[in-house]
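Trainee: sharing a model prediction with you, sequence too.
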Amino acid sequence: MIMNQKLFMEEGEQLTDKGRYQRIIGKLIYLSHTRPDIAYVVGVVSQFMHQPQEPHMEAVMRIIRYLKGTTSHSVLFKSNGHLDTQVYTDADWAGDKSDRRSTSGYFTLVGGNLVTWRSKKQKVVALSSAEAEFRGIARGLTEILWVKKLLTEIGFPPSKPNRILCDNKAAIQISENPVQHDRTKHIEVDQNFIKEKIETGVVELPFVRSEDQLADILTKAVNGRIFAKCLGKLNVGDPTVQLEGDVRK
């Protein structure tokens, strides 16, 4: 997706073939279950299935061209000597131009390998970037609890707290601060949920620098350098090239 591009319903814009658009989007949604690199953009273009316009179809064709050039891309799993679980969670505040809702996303890694991901527009409008990030943390926490339960059931219970990595210090402070302020009353349920898991040692909430935040590509369109860097750290790409790189090291 073009960096900083905002798709929305433009008044007077020419409509495109609705049936064709819906068929392509249906296939892309199915494909996004194994291609985390298109999760965000597929979520964006799928919002216009009821009345697609030409700019929306152009964005879809851009996805198709990208997929044509990356047919060998996949998620590579490697043994890293541990089964630590961590979640990268991020949110793009008021990123949707039509209704100003935020988009949140997370990547879940077990043993350094990517296992789950999600990019989804939030259901309500966030009043600040901290609130948007905070809601993203809550969604990431529910995912990490599910992964923790699954690992325990198959005989690999976590030996240390799971980590939720966020790049917003205000959201982290709200999660850890037991005092209920007026400005956070509307997110009090999420706050108590997160605080309880931190106090019981289920999760840790360390700060991660924005340049190291891998979930950026699930919340906004970024430039090619950042996109490639994030995919490289997630072991998403041509597995042959990745394995050859490991051999050379």
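Mentor: Yep, it's here. Fair warning: this is a prediction, and the values are worked out from it, not measured in the lab.
Trainee: make it CA atoms for all contacts and neighbour counts henceforth
Mentor: Fine.
Trainee: residues in contact with residue 65?
Mentor: Listed by CA atoms under 8 Å, 6 or more residues apart in numbering, residue 65 has no contact partners.
Trainee: confirm residue 91 sits in a strand?
Mentor: Yes. In this structure, residue 91 lies within a strand as judged by DSSP: H, G, I helix; E, B strand; the rest coil.
Trainee: how much space between it and residue 131?
Mentor: Distance of residue 91 to residue 131, given as CA to CA, to the nearest Å: 9 Å.
Trainee: just residue 189 next, same as before
Mentor: From residue 189 across to residue 131, the span is 13 Å (CA to CA).
Trainee: list the buried residues of stretch 239-249.
Mentor: Within stretch 239-249, the residues that qualify as buried by neighbour count (16 or more other CA atoms under 10 Å) are residue 239.
Trainee: gap between the spatially closest residue to residue 77 that is not a sequence neighbour and residue 35?
Mentor: Distances taken as CA to CA, 6 or more residues apart in numbering place residue 113 nearest to residue 77, at 5.7 Å, with adjacent residues excluded. Using CA to CA, we find residue 113 at a distance of 14 Å from residue 35.
Trainee: the two: who's more crowded?
Mentor: More neighbours surround residue 113 than the other of residue 113 and residue 35, with 23 against 18 (other CA atoms under 10 Å).
Trainee: what number of residues lie near residue 76?
Mentor: Taking other CA under 10 Å as the neighbour definition, residue 76 ends up with a count of 16.
Trainee: that one touches residue 232, doesn't it?
Mentor: No. In terms of CA atoms under 8 Å, residue 76 does not count as a neighbour of residue 232; the distance is 10.3 Å.
Trainee: how much space between residue 105 and residue 139?
Mentor: Remark: distance between residue 105 and residue 139 (CA to CA) = 8 Å.
Trainee: compare those two and say which is more crowded by neighbours.
Mentor: Between residue 105 and residue 139, residue 105 has the larger neighbour count (other CA under 10 Å), namely 29 against 18.
Trainee: helices and strands around the biggest helix by length in the chain, which ones?
Mentor: Looking only at the chain and at elements set by DSSP state H, the helix with the highest residue count is helix 129-153. Using 3 or more CA pairs under 8 Å, 6 or more residues apart in numbering; DSSP states H and E, the elements in contact with helix 129-153 are strand 85-92, strand 103-110, strand 162-165, helix 169-176, helix 188-199.
Trainee: A further structure is provided below for comparison with the first:
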Amino acid sequence: MGRWARCREEVEGGISQPRKYTLDLDLLKETGMTGCKPVDTPTEYNVKLSNVNNGVPVSKERYQRLVRKLIYLSHTRPNISYVVSVVSQLMQAPYEEHMTAVERNLQYLKGTPGKGLLFRKSNKRGIEAYLDSDWARSAVDRKSMSGYCTFFCGNLVTWRSKKQGVIARSSAEAEYRAMCLGICEEI
């Protein structure tokens, strides 16, 4: 059996790396969330997390361990990469609201264990890129977030979510900076 046929069989049969890692390798077991209720999105709408908080601190080691596992999983699950980038910025002083965001992400993963990257043969030719920015998203330093994804022959090949280096004065400036980042990737 060829490599691609074996890969297709594993994905269609439900034995994919993201699924196995999410369900079998202590990601949900470690948090005691194997019986949790799945959710439809990896984060709540319009939630802004900051490192300035008067909330209850949580175990730094446990938080960092969970976020490291999510970082590893985000290599095959680009749909969680934005949330993971946000919670990874808060690893030095995590609070309850930060852990709640991580747990929400785990609930999302429980509901979507078979999701991940799948490369298919396509008649579609060429490169497509999509990009966006979120003006002044960070509550800490007011910097904007840029993100892009690139498709080659209809398959997702690169993606990135990154905080912009400077504070944009307008949403238009944030969009231009995002376009620059995306175009540099295309070139």
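Mentor: That came through fine. The structure displayed is predicted, hence computed values, not measured ones.
Trainee: please state their TM-score.
Mentor: Once the chains are overlaid, their TM-score stands at 0.74 when taken by TM-score structural alignment, normalised by the length of structure 2; 145 aligned residues with a CA RMSD of 1.1 Å.
Trainee: picking up where we left off before, dump the helices and strands packed on helix 129-153 of structure 1 into a markdown table; add distance to residue 64 of structure 1 as well.
Mentor: Formatted as a markdown table, those follow (distance: least, CA to CA, whole Å):
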| stretch | distance to residue 64 of structure 1 |
| --- | --- |
| strand 85-92 | 25 |
| strand 103-110 | 22 |
| strand 162-165 | 32 |
| helix 169-176 | 36 |
| helix 188-199 | 38 |
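Trainee: what's the residue closest to the geometric middle of structure 1?
Mentor: Within structure 1, one residue has its C-alpha closest to the average C-alpha position: by CA atoms, centre = their mean, that is residue 105, at 2.6 Å.
Trainee: and that residue, what pairs with it in structure 2?
Mentor: Residue mapping for residue 105 of structure 1 onto structure 2 gives residue 147, with TM-score structural alignment as the criterion.
Trainee: now name the helix or strand holding the nearest residue to its match once chain neighbours are set aside.
Mentor: Leaving out its chain neighbours, the residue that sits closest to residue 147 of structure 2 by CA to CA, 6+ apart is residue 161, at 4.2 Å. In this structure, residue 161 of structure 2 sits in strand 155-163 according to DSSP states H and E.
Trainee: that strand vs structure 1, average offset?
Mentor: By mean CA distance after the TM-score superposition for structure 1, the fitted strand 155-163 of structure 2 averages 0.8 Å away from its aligned residues in structure 1.
Trainee: re earlier: trace the residue nearest to residue 147 of structure 2 over to structure 1, please.
Mentor: Here residue 161 of structure 2 is matched to residue 119 in structure 1, going by TM-score structural alignment.
Trainee: ok, residue 20 of structure 2 next?
Mentor: Under TM-score structural alignment, residue 20 of structure 2 pairs with no residue in structure 1.
Trainee: where's residue 20 of structure 2, which helix or strand?
Mentor: For residue 20 of structure 2, the host element (DSSP H and E) is helix 17-24.
Trainee: which helices and strands sit right next to that helix?
Mentor: With contacts defined as 3+ CA pairs under 8 Å, 6+ apart, the secondary structure elements packing on helix 17-24 of structure 2 are helix 96-111.
Trainee: so where is the helix it packs on in structure 1?
Mentor: Aligned by TM-score structural alignment, helix 96-111 of structure 2 falls on residues 54-69 of structure 1.
Trainee: average distance between that stretch and structure 2?
Mentor: Stretch 54-69 of structure 1 versus its aligned partner: 0.8 Å mean (mean CA distance after the TM-score superposition for structure 1).
Trainee: check the offset of that stretch from the chain's centre.
Mentor: Computed by CA atoms, centre = their mean, to the nearest Å, the separation of stretch 54-69 of structure 1 from the middle of its chain amounts to 20 Å.
Trainee: and if you look at stretch 99-114 of structure 2?
Mentor: The gap between where stretch 99-114 of structure 2 is centred and where its chain is centred comes out at 11 Å by CA atoms, centre = their mean.
Trainee: same deal with stretch 148-157 of structure 2?
Mentor: The mean C-alpha position of stretch 148-157 of structure 2 is separated from the chain mean by 16 Å, CA atoms, centre = their mean.
Trainee: now swap in stretch 167-179 of structure 2 and tell me
Mentor: Going by CA atoms, centre = their mean, where stretch 167-179 of structure 2 is centred and where its chain is centred differ by 22 Å.
Trainee: check stretch 95-105 of structure 2 too.
Mentor: With CA atoms, centre = their mean as the basis, stretch 95-105 of structure 2 stands 14 Å off its chain's centre.
Trainee: could you do stretch 70-77 of structure 2 as well?
Mentor: 7 Å.
Trainee: please apply the same query to stretch 109-118 of structure 1.
Mentor: For stretch 109-118 of structure 1, the distance between its averaged C-alpha position and the chain's averaged C-alpha position is 11 Å (CA atoms, centre = their mean).
Trainee: end to end, how far does it reach?
Mentor: Using CA to CA, the span of stretch 109-118 of structure 1 from its first residue to its last is 12 Å.
Trainee: same question, stretch 46-66 of structure 2
Mentor: First-to-last distance for stretch 46-66 of structure 2 - CA to CA - comes to 23 Å.
Trainee: what residues sit buried inside that stretch?
Mentor: Residues of stretch 46-66 of structure 2 classed as buried: 49, 50, 51, 63, 64, 66 (neighbour count, 16+ other CA under 10 Å).
Trainee: nothing else from me, thank you.
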